[in-house]
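Peer 1: just to be clear, the model below is a prediction. Sequence and coordinates:
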Amino acid sequence: MSLALIALGGDASTLEHVARNVLPDAMAQTAMLLAGVAVLVSVVGVGTAWLVTAYRFPGRGALAMALILPLAMPAYIVAYVYVEILEPLGPVQGGLRALFGWRSRADYWFPEIRSLPGAVLVLGFVLYPYVYMTARALFSVQSANLIEVARTLGARPWELFRAVALPLARPALALGLSLALLETLNDIGASEYLGVRTLTVSIYTTWVNRNSLEGAAQIACVMLAVVAVILWLERRARGARGFTASVKRPRQATPLALSGGAGFAAALACALPVVVGFAIPAALLVREAVSRTLRKGVPAEFWHALGLTLAYAAAATCLVLVLGAVVAAAVRMVRGRKVAALARVASLGYAMPGTVLAVGLLTPLATVDNALANAIRAMTGVSPGLILTGSGAAVVVAYTVRFLGIAAGGIESGMSRISTHMDDAARTLGRRPGEILRLIHLPLARPALASAALLVFVDAMKELPATLLLRPLNADTLATAVYAQAARGVFEDGALAALAIVLAGLAPVLLMLRLSAPGGQRGPAEPAEAFALEDPSGLAPR
């Protein structure tokens, strides 16, 4: 409602300028970026998932886990790294000139990283794990009977994949692809740095550079329509399809052994995404962070940004956990379609790009700020200034809205493993719903609470668009500090902050690796890969 009111508040000239000069190019760039990322994450995610589940080859076990690692890398950091490596003055082109005796760019051709294809490659190799995890989970639990019957009927490996495995995994693939596209739509750092003028970048430049909040809101309304289309396509792709397995753990098909050249090719195909999406960026970050720290020490700005980042993330995590527990408890204790529908609405924030949230939250928060300031001034005679937007509370509110779906979905999943007989027994003993939640649900769902807290905390540390637009002046977090250094052309000075973000991002990835390892913590009769099907966005049906 706030976005609509702000957008309608603009004059006709603003709307005409946006419709004629901004939206056509931004829509075209966004559509091409989404299409390119969709193709790349589907090919890489599905292909690698099928290789590690259907075949045995050298290094298969390690690669199956390592393929998740790019999730720890924010896309904007990977974009900054590859520009440093592939720009004309970078090591790659410098080495080529030295090797072949070229003197300038006029002597040779080299692909431009600051381009739409460059953005597709960067975002694709960072976001493919969303598809990989859901595809691998479904491929792993598919019954061996289906696979073996197809083999006995003469199905070749490609026919087996295309006609049996892929159709069965379609619901999970639609979910993973939609999550990757929503993250692409939310991205601002990589797209802007690589010269792709998406809707997100247009919202930021219209608001900050052109000082037109109304124009930014008009673009944000269009972006909401794009989000709705992605969600509709995800629903349409899944349709009424679901995946049902036996109550008992299904017998998995025996992977086929690949040796010689075929085994080496499979290992190389699985290793390439890990190297491009994680290993190379991580190596450069470690090198730059260590070299600059040894030469100049740790700058005071880093500690200030780290403290502010931890404070924002911790405050948002506490608030999100409380609200997530309330939502999950309401779904469990108050049965009915209305409560389920409200819980789904509460989880939709994850689908909202950070720039859209920032524009939409600004007016309500400013209204509350002004009301508080007027009340305090009337009572004390002292003007307190901007309380919410000036203290960083606006950033915490944006984090809460955006990441509530992660906590609510995770806690609800954890509570679903608690027998309802415990609730009935507690009620017969006279316990009220609040006491049941405090004494039974929360203690038994503690692992789910811890996992949700970790995911929310790390995502809040990495969040750039909403932080960039709602933070107080001169209050940089680690993400905005890295963004500012890259914008000034000295990304190396922000390498330590970028490395801190990546190290924080490794925590939930390591948790997923531990859960997917043999003997990891999981429920009875559940394959470890089922944990990859948890839907933090609230997009999938419970």
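Peer 2: Cool, the structure landed.

Peer 1: switch to C-alpha atoms for all contacts and neighbour counts from now on
Peer 2: Fine.

Peer 1: with adjacent residues omitted, what lies nearest to Leu464?
Peer 2: Nearest non-adjacent residue to Leu464, counting by C-alpha to C-alpha, 6 or more residues apart in numbering: Ala479, 5.8 Å away.

Peer 1: try this one side by side with the last:
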Amino acid sequence: MADQKSQVSRPHGTPRLVLRRPSLWSIGALTIGAAVVAPLIAILWMALNPDENIWPHLISTVLPRYLTNTAIIAGGVAVLSAMVGTGAAWLIAMYRFPGSRVFEWLLLFPLAIPAYVGAYALVDFLEYSGPVQSALRGLMGWESARDYWFPEIRSRWAAVVVLAAALNPYVYLLARTAFREQSGGIYEVARALGAGPWARFWRVGLPLARPAIAAAVAIVMMETVADFGVVDFFAVQTLTTGIFTTWLEMGNAGGAAQIALVILGLVLLLVGLEKASRSKSRFYQTARHQRPVETIRLSGPAAWGATMLCAVPFAVGFVLPVSVIGWHALANAEGWRAPGLGTALRHTLTVGGAAAIVTVAGALFLVYAVKLTGARLPRKVMPLSTLGYAAPGAVLGVGLLIPLAAIDNAVADTIWSLTGWDPGLVLTGTAFAVVYAYSVRVFAIAQGAAESALDRVSPSLPMAARSLGRTAGGALRAVYVPLIRGSVGTALLLVFVDSVKELPATLMYSLIWKKLAN
């Protein structure tokens, strides 16, 4: 009986677990939200108070091209990532086939490869002197590029393929978790009613997993809009490349911030659409221990077809970049003895781990506090806290350095006036600023995962815990955490990997300081 009710919609009028008076939960939620939104406010201030207003010039010249390219690439990456990630997640969660247990983890490996590395690998593999065109010329007897036609590599389609190969694991991971957290009873009922594999996917599995898939696709689109390395490498002009061109080449930080506002507006639209798409249908787990989905063993062509479908995204997203980079690394062996490689690895793991813990803990606290208190102001701040994911790293760095530098200078001046000792830059000169930057940058990942996980827990469970004398924190530990443990682990992994891939953005800090100094 518990199995049959393990996936149910919340009845209309179900009461919320709400605190009726202000508490530390609402204060903490506002503090976290303010910390995440502060850099965006700084960017807004710069956009509204530019040294030179070049907005009319941008609108009449390059902005339409930036918008068109951004929309085409973001839409293409979203569709391709959703198809690949959801399809692979369904195969892994529901079927057994040759290599299924291995591909369950191999399909996550592209997350470890920065998208711009994949772009370099694809160009190296497909360019005129690369192995593909060289093999074609040798096989067909062609002498030069004039003898045959080959698609233009540095183009929008190549950017879509590279970004989808790098970002589809977001969809795969969240969709796989959602499929596996569903009750096996609903699929047994569907099979008993004569539903075939496609019907079970389209009419049962996909609708129940839609909130997680929608959140993942929104993350993919925000990541695509914010990308700079891939589109710059492929010479495609987007809003993000326009920010860097306006800021670094034209020296107009205000104009760059104005373009950044367009990006933030697009992301706000994406967040609103994602929220609206799942606001009218919610599904809860009412059974703490439910029967898992029983996987079906495939055989014959279907089994090997599933293996090939899982092998393709792994090959394009991981094998190809690693092979190309590995080949060049082996050809230049002295690079392995470069000084500081071990220190860089240690710093990467430390900063990435700290950013993951801080971000996931803050997002879980914020989402739970909003559900608990029902306060309007924290609820209004929540969508804004996801906008940092679309802000390019360098521009977000400016928004961070402005308030942190003001605090640093105020603290240093106070200490100097009292003791005569200059402590230096405590915040912006340490790992604190880097962890803060990454936390703001990837907060949307943690918040989306936390919100999706908490939404699947029936309100009756924590209400029962409160009626038995549990505090709000006790209900979180005793009820929510055991039910969302898998989603929290997924969020930690996603945030850590994304933070590690963002570490090259720290190189921009010295450039930012030079810009601010001038």
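Peer 2: Structure received. Quick caveat: nothing in here was measured; it's all calculated off a predicted structure.

Peer 1: circling back: can you list the buried residues in the helix or strand containing the residue nearest to Leu464 of the first structure?
Peer 2: According to DSSP states H and E, Ala479 of the first structure maps onto helix 478-487. For helix 478-487 of the first structure, burial by neighbour count (16 or more other C-alpha atoms under 10 Å) applies to Leu478, Ala479, Thr480, Ala481, Val482, Tyr483, Ala484, Ala486.

Peer 1: aligned counterpart of the second one in the second structure, please.
Peer 2: Just to be clear, that refers to Ala479 of the first structure. By TM-score structural alignment, Ala479 of the first structure lines up with nothing in the second structure.

Peer 1: quick one, what contacts Ala479 of the first structure?
Peer 2: Met461, Lys462, Glu463, Leu464, Ala497, Ala498, Ile501 (C-alpha atoms under 8 Å, 6 or more residues apart in numbering).

Peer 1: quick one: which of those has the most company?
Peer 2: The residue in the contacts of Ala479 of the first structure with the most neighbours, by other C-alpha atoms under 10 Å, is Ala498 (29 neighbours).

Peer 1: just to revisit the earlier point, and after the helix holding Ala479 of the first structure, which helix or strand comes next?
Peer 2: helix 495-516.

Peer 1: which positions within that next one qualify as buried?
Peer 2: For helix 495-516 of the first structure, the neighbour count (16+ other C-alpha under 10 Å) marks 495-502, 504-506, 508-510, 512-513, 515-516 as buried.

Peer 1: leaving out the residues flanking it, which one is nearest to Arg114 of the first structure?
Peer 2: Leu194 (4.1 Å).

Peer 1: distance of the equivalent of that neighbour over in the second structure from Asp227 of the second structure?
Peer 2: The alignment partner of Leu194 of the first structure in the second structure, by TM-score structural alignment, is Phe234. Distance from Phe234 of the second structure to Asp227 of the second structure, counting by C-alpha to C-alpha, to the nearest Å: 12 Å.

Peer 1: pretty sure Gly251 of the second structure is in a helix, no?
Peer 2: No. Counting by DSSP: H, G, I helix; E, B strand; the rest coil, Gly251 of the second structure is not found in a helix; it is coil.

Peer 1: what's the neighbour count on it?
Peer 2: 14.

Peer 1: now do the same for it: its match in the first structure.
Peer 2: Using TM-score structural alignment, Gly251 of the second structure pairs with Asn211 in the first structure.

Peer 1: show me where the stretch 1-150 of the first structure has helices.
Peer 2: Counting by DSSP state H, counting those that start in this stretch, one finds helices in the stretch 1-150 of the first structure at the ranges 2-8, 12-17, 23-54, 60-66, 75-86, 91-100, 116-141, 144-152.

Peer 1: which of these sits closest to Ala452 of the first structure?
Peer 2: Nearest of the helices of the stretch 1-150 of the first structure to Ala452 of the first structure, taken as C-alpha to C-alpha: helix 116-141 at 17.2 Å.

Peer 1: wait, isn't the match of Leu194 of the first structure in contact with Ala159?
Peer 2: Yes. With contact defined as C-alpha atoms under 8 Å, Phe234 of the second structure counts as touching Ala159 (6.8 Å).

Peer 1: who's more crowded, those two?
Peer 2: Taking neighbours as other C-alpha under 10 Å, Phe234 of the second structure and Ala159 compare with Ala159 leading, 29 against 20.

Peer 1: quick one: map that one onto the first structure.
Peer 2: By TM-score structural alignment, Ala159 of the second structure lines up with Ala119.

Peer 1: what residue in the second structure is paired with Pro57 of the first structure?
Peer 2: For residue 57 of the first structure the amino acid is Phe, not Pro. Using TM-score structural alignment, Phe57 of the first structure sits opposite Phe97 in the second structure.

Peer 1: quick check: Ser115 of the first structure vs Glu87 of the first structure, distance?
Peer 2: The value you get for Ser115 of the first structure to Glu87 of the first structure, if C-alpha to C-alpha is used, is 12 Å.
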